[in-house]
Each structure stands twice: as structure tokens, then as C-alpha cells.
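> Just need the structure, nothing else, for what follows:
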Amino acid sequence: MVTTHFNGLTLPRFSCFFDPYEDDLRSQLGAWLGKVKASHLPARAIIAPHAGYSYCGACSAYAYRQIDPTNIKRIFILGPSHHVRLSGCALSAAERYQTPLYDLPIDTKVYEELYSCATFETMSLDTDQDEHSLEMQLPYIAMVMESRRGDFSVVPVLVGSLSPEKEQYYGNVFSRYLTDPDNLFIISSDFCHWGRRFHYTYFDKSCGEICQSIAALDRKGMNIIESMQPAKFTQYLAEYQNTICGRHPIGVLLNAIETVRRNGNGYNLNMKFLKYAQSSECTSASDSSVSYAAGVLFIE
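A predicted model of the protein is given here:
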């Protein structure tokens, strides 16, 4: 059980996504992180999946290993809304999140800035409790940031079904935070959800097996994300309808990057995917799978 503090009250928050026992969780995350090389330090933003750790924990480690906690003071977490319809973005009403490792305080000062400069809704308690796209990032954050425990805060942002224009709007809002080395952005997203239960069965037989077609489809999208061109990513989604659940948070990040580059601040931003995985290898129409990818945005 994880608890969330709302307006000074401690409320239960149940999770079936990760082991609630601190020692087991710490050992599990540490083992995955220990197998990955820190090749693109320091990350300015990462893309990490949000399924159960038994499915995507090892993949997530490739993104989280690129975080250098030394100077980080706040971490923006942008996750897609799975349970409520939002036309914009929403902020938490909580004061802090509890994880099995330690509490993560929410940066209320940044929240005040966001409310004052742009349109944001406020998540209800039920919405915040139910949304795993934010929740699944919290233990990994606590693990990699342990040396800065008590010296950093989180900025959870629930991202709705945004139009391209709204992705640009929120990208502009977050662009000024993206250039600050005190900040880190975590974009929570799984990739292709394939199978009849997801109502998505795209299959390019020229690629070979279904799982190979899925990988080729995801790689095409990942290549576009690496090119950091939001309009092309929008076109890709319109053409293939790939069921990337975090497509809107990714779109917000790409637009923030485009704003930074357009303003000509001399930042040499680079995006690279370091790991790709699938929950299972689909070979027949009755199979299903979810894809995971770990990416990093860094400045050279």
C-alpha cells in the first residue's frame, strides 16, 4: 500500500504494480540499474514505460540510469490520463506522495507558477489514486535520487487528449523549465498495445512475424521522436494510429524542445532511445502484447 497526502490528510493508496516491501523493491530496482551503463549523462528528460515492473522494470532502468541527481532540484512527471477524459492538463491536489522507499514532496511553488501562467485543471483524489502512469515512476525516482533525499521535489502533471495546438501550448509553457539544469522531465509512456483486446491489429507482413511488424512500427515512431519534430510525430500517429498511450506527453516534450531550439539559445539537444522490449512476442492473431521503450534527452 502506498499513501498520498491530500490537504494534510494521509489517505490509503493501493497498488498492484510493484512489491510494497521496501527491501525487496530496493533490491529489484538496484539490480536492474546495476546492469545498465550510464552512457548519456546527465539526462535532461527521459521517456520511461509504466507497466508492471515484472514487464518493463528492466527496460525502464536504461532511462533512469542516465539521471545524474547531483544538481536536480525538481522532477516534472508527465503521464497520460487513462481513466478520465481531459482536454488539457491537470495538477495534483496532494502535498506529497509516499513510496515504499520515502516520501516525495510536491513542488507547490511551481504549481502556483503553472496555474498563474496557463490553463491547468486539478485532479480529483480518485483520479490521482487510480492513475498508474504517474505512480509507476515514483519508486524509480526515489531510488535514483536517494542521495538528494529531502533536497528535491516532484511536479506531477496528468496530460489529457490534447490537440496538436494544445501540445504546442503546453510545450511552450514547459520549455522554460526544460532549459534549467535544476530540472528533469520524466515522460511516462508505453508504446504499441497490440491485439484484439486493444482494438489494434496492424500487421505489415513484409516485416515477418507480427512481433517484428510491431517492432518496425514502434521503431519508425521512435526514429521520429529522436528527430525531435512534433509535426512529423503527429503525422505518424495519424497515419498508423499506433496505440502509444503517452503520445500526448511525448508531443508536449517535442514541442517544448522545438520552442527551445526555435529561440536559439545555443542548446544542442539530442534524443536517443537506449532500449526496446515487448511484453510477449506475438505470432498469431489471438496474441497480444505491449511495447516498452527507454529514451533520453541530453545536451551536448
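> Only C-alpha atoms from now on, for both contacts and neighbour counts.
Fine.
> Skipping adjacent residues, who's closest to residue 299 in space?
Leaving out its chain neighbours, the residue that sits closest to residue 299 by CA to CA, 6 or more residues apart in numbering is residue 269, at 4.7 Å.
> go on, residue 189?
In space, and not counting its chain neighbours, residue 189 is closest to residue 246: 4.1 Å by CA to CA, 6+ apart.
> try residue 90
Leaving aside its sequence neighbours, residue 90 sits nearest to residue 121 (CA to CA, 6+ apart; 4.3 Å).
> Residues touching the host helix or strand of that neighbour, excluding its own?
Using DSSP states H and E, the secondary-structure element containing residue 121 is strand 120-122. Residues from elsewhere that reach strand 120-122 (CA atoms under 8 Å, 6 or more residues apart in numbering): 88-93, 114.
> List only buried entries from those.
Members of those that pass the buried threshold by neighbour count (16 or more other CA atoms under 10 Å) are listed as 88-93.
> how about those residues in TSV, adding secondary structure and distance to residue 129?
Shown next, in TSV, are these (DSSP: H, G, I helix; E, B strand; the rest coil; distance: CA to CA, whole Å):
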residue	secondary structure	distance to residue 129
88	coil	19
89	strand	16
90	strand	14
91	strand	13
92	coil	10
93	coil	11
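> Please give the structure of this sequence too, so both can be compared:
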Amino acid sequence: MNRQPAVAGSFYPANPEQLHLMLDQFLNDAATNEKVPKAIIAPHAGYIYSGPIAASAYARLKKAHDKITRVVLIGPSHRVAFRGLAVSRSETFTTPLGSVPVDQAAVQTLVQLPFVEYIEQAHTYEHSLEVHLPFLQEMLDSFEIVPIVAGEASPEQVSQVLDALWGGDETLIVISSDLSHYHDYATAQQMDKSTSQAIEQLQYERLAPESACGKVPVSGLLKLARKKSLSVTTIDLRNSGDTAGDKASVVGYGAYVIE
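As a prediction, this is how the structure comes out:
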């Protein structure tokens, strides 16, 4: 089985050359850093809206392009309601830049957990994972993914999965989440600043459902980061009013690195 792209041509260019050029521009405009993060939180909207913010996190993988060989990718479900976490039987996930193999052994390990199951319909049209793949393909040489869609799950459940797959320098954790949705510009700025403070302080208990669409996977990562005494830094915080939209009704985007 191969998971075909669902939002190529809408969220990002379907033409490989155009996609490569767009990613290149985003990543070249982003600041890099000597230290490679263990985990990132990055947004998943259309590239014209959130691409520059996501790039600020992905640019920091440059020095690990040949070291990171597995990416654990967790995003929220936008179309299908279910309990727990959903994995896929697909052997590859495809984008206009090519196909990415799935770490089958990791997936088979996860489905032993009572709250993880195969739910193909949770993956088929879900954009929260897909939009990250071209960034990863642009930044990493050769890698496998562990794609997970989060339904109604507890921070403990997500934390347990991440801990099981934590690995070493070869494994990157990517959490997919936007922030506030459809407030005016000033309200969104205030809400997203408060959310970012809670994220930096690892206070996942303070995250309201409306603060981030990826609250479930974000909370699980923060719970585990607290347990492992890691730190979270906000490296970009903007909204669609700053990138490609009007300021009457905006969506917030944040990029965070966990080290």
C-alpha cells in the first residue's frame, strides 16, 4: 500500500520543481542554528500561510541531514473522529518529491498498545502529516517515517508512544499543530503568546482545546519533555495576517524546538 498525496496542488505545489523552489526560498530565508533539536513543533497550513514558520524549525536540521534516519510524525485528525492513535498499513507515503518509506517495525510495535490501531481513513485525506513530508524530504538525505494521526487521546498515551520511539540522534520527533483559529489579529496575537508561554514552561495542563488544533500531540510531547528535563524554545510566532492573509480573521502558527 502507498499513501498518495491528498493536498498537493492546494496546500503546496503539485509540480516538483515549483515545490522545490518554494521550499528552498523558505529555508534559505530561515535562520539556522548549530544545535540540532531532538523534536520540533511546526504548523501544517497551506505553505503560503505557514510555510515560512515551519521552515524556521526545519532549517535547524541542516547539520543532521545525514544523521536523522527516522522521523516520528504525529498530527491531529481533522476529518475523522476516533479514540486513541491511528497508524496506517501503507508502506510508503508519497509527495511530488518522491516516496518516503514507513518504519514497519515501529508501527507493528505500536499496534501492540491498546490505544493504537490501524485506521486508514484517518490518514487518507489528512493534511496535518502530509504537509511536513516535503520539508523533511528537502532537509534529510534518507529517512523512514512513523506516521501517527491523533484522535481523542490523553497526554499519557501520546507520551508513552513517543517514549517508546524516542531513540537517539537518528530519530527526530515532529509534532504538527497550528495555534488559534479565526480570531482578529490582536486577539490571536494575545492568545498565541499565552499558548507559547505555556509550551515553553511545559505546562500542557494549561493548553485549552481552542489554543492549538494539535493540542493532543503537543501535550504528550510536553509531558515527556518535562519527564526528561528538556527545554522548549519558541523560534517563530506569527499568524496568517503576517504572511498571506488579511488581519480580520487569522490562524496562528508557532515553531518550537525541544532540546
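> and the strand holding residue 121 of structure 1, which stretch of structure 2?
Per the alignment by TM-score structural alignment, strand 120-122 of structure 1 matches residues 116-118 in structure 2.
> Okay, helices next: where are they in the stretch 1-150 of structure 2?
Secondary structure of the stretch 1-150 of structure 2 (DSSP state H, counting those that start in this stretch): helices located at 16-29, 47-58, 104-110, 120-124, 127-130, 133-139.
> For residue 252 of structure 2, which of the ones you listed is the nearest?
Closest to residue 252 of structure 2 of the helices of the stretch 1-150 of structure 2, according to CA to CA: helix 47-58, at 8.7 Å.
> gap between the residue nearest to residue 90 of structure 1 and residue 256 of structure 1?
When distances are taken as CA to CA, to the nearest Å, residue 121 of structure 1 and residue 256 of structure 1 turn out to be 20 Å apart.
> Of those two, which one has the most company?
In this view residue 121 of structure 1 and residue 256 are compared by other CA atoms under 10 Å, and residue 256 has more residues nearby, 27 against 16.
> And that one, what's its match in structure 2?
Correspondence of residue 256 of structure 1 to structure 2, assessed by TM-score structural alignment: residue 224.
> For that match, what is the enclosing helix or strand?
helix 215-227.
> Just the buried residues of that helix, please?
Buried positions in helix 215-227 of structure 2, judged by neighbour count with 16+ other CA under 10 Å: 215-225.
> Please identify which of the residues you listed is nearest to residue 123 of structure 2.
For the buried residues of helix 215-227 of structure 2, the closest approach to residue 123 of structure 2 (CA to CA) belongs to residue 217, at 15.6 Å.
> ok, the closest one - contacts?
Residue 217 of structure 2 makes contact with 74-76, 150, 155, 158, 175-176 under the criterion CA under 8 Å, 6+ apart.
> can you tell me which of those residues are in strands?
When DSSP state E defines the strands, the subset of the contacts of residue 217 of structure 2 inside them is 74-76, 150, 175-176.
> Turn those into a markdown table, columns for neighbour count and distance to residue 103 of structure 2.
Written out in a markdown table, the entries for those read as follows (neighbours: other CA atoms under 10 Å; distance: CA to CA, whole Å):
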| residue | neighbour count | distance to residue 103 of structure 2 |
| --- | --- | --- |
| 74 | 29 | 14 |
| 75 | 32 | 17 |
| 76 | 28 | 20 |
| 150 | 25 | 18 |
| 175 | 29 | 17 |
| 176 | 30 | 19 |
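> Can you add distance to residue 96 of structure 2 and give the residues you listed back as TSV?
Rendered in TSV, the data for these read as follows (distance: CA to CA, whole Å):
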residue	distance to residue 96 of structure 2
74	21
75	20
76	23
150	25
175	22
176	20
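> No further queries at this time; thank you.
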